[in-house]
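S.K.: Pasting the sequence and the predicted coordinates here, then a few questions.
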Amino acid sequence: MGIFRQIGLHIEDETIAQYPVEASAAANVGTPSSSLMNDFLLAIKESADALLTGINQDLWVNQAAGIGINQRSGNNLAQGINLVLNTTNNPLNQGLTQVLTDYQLNESTGMPKMVGTGLIHNHMLQQRAKVADQSGINTPILANGFEFFQDPHVATSLGANQALVLEPEAAQIVEYMNYKGFKGGQKGSDFFFTFFLPMQVSDRVRMVEFDAQLIYRPCPTTETDAYYGTSTTVNKGWTLIISKELGLFLIDQAYRATDRLTGNRGTYRYTFTNT
């Protein structure tokens, strides 16, 4: 798959012992969740969110290495796009007009998806409060030609004020669940399973599946802190290890070398300016 991330959290027996009534009530059908269970669920969701953040960074490393050729330039380098400040003019080869033109020149289909940060993010935010400018162009309508997503990791993976335009399905995530079927259940003293959590994915909430290993530590154990990378000692209690394995599938070569679209992978890179 190429990408694997895991994170662990630990709850000590002494912590559970502070909530003996609540811990018992949590097993009763129809009773509200105890504060202990709510705290534990919050810790699981925070860990899962950190896991997805790390996975997102890994995905960008792979995506940055697999950007296709833009037929207008004949290479896969970032193409400069100026978001014109002078709204009395209407240059046909600048701004989002040129991006949409490139999309059609490369014979891409479907609603283009743009992921970026910096100036293009600022530009897209302003479209909510704009009307037609002095040149007669209604830029909010033009911006509706894209499905835009803001991702701060673009700045480190691609560059400042850059964005990637993708044809639908040009980049796909392939997941592998390690603890499904016969691989799940109790193995020795550990429990292996998968579970779903509602996670914020860009501007939407989606159900995301995770692998999990539940381990009981009968005595103090030295573990590595997932955030700081330092060693820490945990007392006896339960350790939950959440993990996810996946890969990024990118179109390698869909056209013959003699085809004008050779090297096209449905992804196009841009750098934005505002002058």
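M.R.: Thanks, I have it. Numbers count the residues shown, from 1 in each chain.
S.K.: Going by C-alpha atoms from here, please, whenever you check contacts or count neighbours.
M.R.: OK.
S.K.: surely residue 127 meets residue 142?
M.R.: No: contact between residue 127 and residue 142 fails when scored by C-alpha atoms under 8 Å: they sit 9.3 Å apart.
S.K.: the strands in the stretch 1-150 of the chain, which residues?
M.R.: Counting by DSSP state E, counting those that start in this stretch, the stretch 1-150 of the chain has strands at residues 3-12, 79-82, 113-116, 147-150.
S.K.: Of those, which stretch is the most buried?
M.R.: Across the strands of the stretch 1-150 of the chain, averaging neighbours per residue (mean count of other C-alpha atoms under 10 Å) puts strand 113-116 on top, at a mean of 22.
S.K.: Compute the distance from the centre of that one to the centre of its chain.
M.R.: For strand 113-116, the separation from the chain centroid amounts to 12 Å (computed by C-alpha atoms, centre = their mean, to the nearest Å).
S.K.: again with stretch 175-188
M.R.: 25 Å.
S.K.: Mind listing what's buried along that stretch?
M.R.: 177-179, 184 (16 or more other C-alpha atoms under 10 Å).
S.K.: The longest helix along the chain vs strand 3-12, what angle?
M.R.: With secondary structure taken from DSSP state H, the chain has its longest helix at helix 35-64. Taking axes from the mean of the first three to the mean of the last three C-alpha atoms, to 10 degrees, one finds helix 35-64 and strand 3-12 inclined to each other by 160 degrees.
S.K.: other SSEs contacting helix 35-64?
M.R.: strand 3-12, helix 20-25, helix 154-157, strand 190-201, strand 237-250 (3 or more C-alpha pairs under 8 Å, 6 or more residues apart in numbering; DSSP states H and E).
S.K.: so after the shortest one, what's the next helix or strand?
M.R.: So the one you mean is helix 154-157. strand 162-166 (DSSP states H and E).
S.K.: Quick check: end-to-end length of stretch 168-186?
M.R.: 40 Å (C-alpha to C-alpha, to the nearest Å).
S.K.: Show me the contact partners of that stretch.
M.R.: Contacts to stretch 168-186, defined as C-alpha atoms under 8 Å, 6 or more residues apart in numbering, come from residues 1, 109-113, 191-194, 210-212, 244-251, 265-267.
S.K.: Check it against this one:
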Amino acid sequence: MSYYNHNVTLNQGFAPYLLTDMAGVALKDTSKTMDNHGYLTYLLSQDRPEILNLVNGNGHAKAVQVKKKKRLTASHVRDSISCDYTSNNPYTEFNVNVSSTASIGMSLDDRLLYQYNDEMSRQVAIPGSTPSTSVSMELFEIILSGVNAINEKVNLDLFTAAVAEFGVNIATGNNAAKTINLNKDTNINPLNNGEIEIMSDFRLNRMSGRPQIIGDGLWNNYTMSQASAGLNQAGVDSRLRANQFDFYYEPNASTVMGANQIMVLENNAVQLVESLRYRGRGGNRPNGNAQGTIMLPVKTWGANSQEIMRDISYDWQLIYADCDKEFTDTYSGDPVILSQGWNMVISKESGIVTIPDDAYSPEDPLAGVRGSLRYAVTNDCETC
């Protein structure tokens, strides 16, 4: 026999409160938010059109195809006027899919949820009453630990996928990392210095907006040093140059790309794709379990070390065990016996969509350009 009627609890207590109280706790205590993941933060800072949610608000899965047409070039133009020629330039399509699945199960004690439900119910029944912070925070920290792990995997999955999708840099004719130098000599003003080369390549590749830079290593050190920078002996204020970029610190950059390499992106050149399988289909199941989606706040360092808040949505399931039950430990793979209570499964399915490598025809000056450039940063003295 259950310690309490878990069907009643889910209907009247835990499930509806879970979707509201966790975000409320985080906003009251912003230290209880998720860890920083630079590439994921960049994706969350883009436009995120609704079409890239592969499950709509009514819970219906949908197939998303992007329709594209190559632009015409000078090779399509004749030097005489004739009604006998035309340009056949049909649309083509490509599918949008998820490439990363991250899921984690967490054991929640029966009595903890019972106490949480009881206090939340009294808070509603008695306006102005305050639930036990310790219970709310204990529950939140359990969920937070799992979500942090999911974000770590999603961030690494999507960043690794993006590194495989670099476009051609017209300046080099390929998509390999171009070496740029942040000169140490403050007595000269070389016009091929690293920041200038990035802006020059950005223009050469017809990219618009503020360059979005993702990385670690020397470029991260360069951005941090701007807090104490000023005019140098050559009359250059590096703070003004650094202010041309939005930088997202990504601790996996050196591991995935190589030491001191950075990714430079055009705004919205890469977009986040999400598939929330329980979106629009939340609630109790006939077997007494429950499912739904939850949106949690991420406090992170955004562009140029500004502290920002972003929201990420996840699927969740609550599965009840009336008796002791054997589970497989996610980390060790060993069997574990959990006592009567809940197993909470939080998951996220996601992917990225990029400008395709055939967005431009082979004769187009922008053939192979995808709004993404790769650089290897050095910090040498050119005259010492």
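M.R.: Good, I have the coordinates. Keep in mind it's a predicted model, so treat the numbers as computed, not measured.
S.K.: tm score of chain vs chain?
M.R.: After superposition, the two chains reach a TM-score (TM-score structural alignment, normalised by the length of structure 1) of 0.93; 271 aligned residues with a C-alpha RMSD of 1.7 Å.
S.K.: picking up where we left off before, what's the angle from the longest helix of structure 1 to strand 237-250?
M.R.: For helix 35-64 of structure 1 against strand 237-250, the angle by the same axes, to 10 degrees is 30 degrees.
S.K.: re the thing from before, now tabulate the buried residues of stretch 175-188 of structure 1 in JSON lines and tack on distance to residue 272 of structure 1.
M.R.: As requested, the buried residues of stretch 175-188 of structure 1 are exported to JSON lines (distance: C-alpha to C-alpha, whole Å):
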{"residue": "177", "distance to residue 272 of structure 1": "39"}
{"residue": "178", "distance to residue 272 of structure 1": "41"}
{"residue": "179", "distance to residue 272 of structure 1": "44"}
{"residue": "184", "distance to residue 272 of structure 1": "48"}
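S.K.: okay, and stretch 147-167 of structure 1 goes to which residues in structure 2?
M.R.: In the comparison with structure 2, stretch 147-167 of structure 1 aligns to the range 246-266 (TM-score structural alignment).
S.K.: what residues does that stretch touch?
M.R.: 37-39, 41-42, 156, 160, 163, 177, 207-220, 223, 301-305, 371-378.
S.K.: thinking in terms of the whole chain, how far from its middle is that stretch?
M.R.: Taking mean C-alpha positions (C-alpha atoms, centre = their mean), stretch 246-266 of structure 2 and its chain are 14 Å apart.
S.K.: what about that stretch, how long is it end to end?
M.R.: One end of stretch 246-266 of structure 2 to the other measures 10 Å (C-alpha to C-alpha).
S.K.: returning to that earlier point: are any of the contacts of stretch 168-186 of structure 1 buried, and which?
M.R.: 112-113, 191-194, 210-212, 244-251, 265-267.
S.K.: if we can go back for a sec, got CSV for the strands of the stretch 1-150 of structure 1, with distance to residue 98 of structure 1 too?
M.R.: Formatted as CSV, those follow (distance: least, C-alpha to C-alpha, whole Å):
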stretch, distance to residue 98 of structure 1
strand 3-12, 35
strand 79-82, 8
strand 113-116, 14
strand 147-150, 16
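S.K.: mind checking which helix or strand the residue most central in space within structure 2 is in?
M.R.: With distances taken as C-alpha atoms, centre = their mean, residue 40 lies nearest the centre of structure 2, 2.2 Å away. Element membership of residue 40 of structure 2 [criterion: DSSP H and E] is helix 38-44.
S.K.: equivalent range in structure 1 for that helix?
M.R.: Using TM-score structural alignment, helix 38-44 of structure 2 corresponds to no residues of structure 1.
S.K.: How about residues contacting that helix?
M.R.: Under C-alpha under 8 Å, 6+ apart, the answer for helix 38-44 of structure 2 is 154-155, 158-159, 214, 248-251, 270-272, 300-302, 310.
S.K.: Would you mark the buried spots in it?
M.R.: 38-44.
S.K.: which residues of structure 1 does the helix or strand following it align to?
M.R.: Sequence-wise, the next helix or strand downstream of helix 38-44 of structure 2 (DSSP H and E) is strand 64-68. Counting by TM-score structural alignment, strand 64-68 of structure 2 lines up with no residues of structure 1.
S.K.: on contacts alone, who are the packing partners of strand 64-68 of structure 2?
M.R.: Against strand 64-68 of structure 2 (3+ C-alpha pairs under 8 Å, 6+ apart) you get strand 92-96.
S.K.: which secondary structure elements does the strand it packs on contact?
M.R.: Strand 92-96 of structure 2 packs on strand 64-68, going by 3+ C-alpha pairs under 8 Å, 6+ apart.
S.K.: what inclination does the strand it packs on have with respect to strand 341-354?
M.R.: Using the same axes, to 10 degrees: strand 64-68 of structure 2 against strand 341-354 is 10 degrees.
S.K.: Endpoint to endpoint, stretch 163-178 of structure 2 covers what distance?
M.R.: Span of stretch 163-178 of structure 2 from end to end, C-alpha to C-alpha: 14 Å.
S.K.: List the contacts of that stretch.
M.R.: For stretch 163-178 of structure 2, using C-alpha under 8 Å, 6+ apart, the contacting residues are 201, 204-205, 256-257, 261, 354, 357, 366-376.
S.K.: What is the corresponding segment of structure 1 for that stretch?
M.R.: Counting by TM-score structural alignment, stretch 163-178 of structure 2 sits on residues 64-79 of structure 1.
S.K.: and that stretch, which residues are buried?
M.R.: For stretch 64-79 of structure 1, by 16+ other C-alpha under 10 Å, it's 66-71, 76, 78-79.
S.K.: Could you do stretch 334-347 of structure 2 as well?
M.R.: The neighbour-count check on stretch 334-347 of structure 2 (16+ other C-alpha under 10 Å) flags 338-347 as buried.
S.K.: Okay, residue 70 of structure 1 and residue 271 of structure 1: tell me how far apart.
M.R.: 13 Å.
S.K.: ok so, going back, need the buried residues of helix 38-44 of structure 2 in TSV (columns: distance to residue 102 of structure 2).
M.R.: Shown next, in TSV, are the buried residues of helix 38-44 of structure 2 (distance: C-alpha to C-alpha, whole Å):
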residue	distance to residue 102 of structure 2
38	18
39	16
40	14
41	17
42	19
43	17
44	17
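S.K.: The equivalent of residue 2 of structure 1 over in structure 2 - how many residues pack around it?
M.R.: Counting by TM-score structural alignment, residue 2 of structure 1 lines up with residue 99 in structure 2. By other C-alpha atoms under 10 Å, the residues close to residue 99 of structure 2 number 15.
S.K.: any idea how far residue 99 of structure 2 is from residue 149 of structure 2?
M.R.: 17 Å.
S.K.: Check residue 140 of structure 2 too.
M.R.: 14 Å.
S.K.: Kind regards, and thank you for your time.
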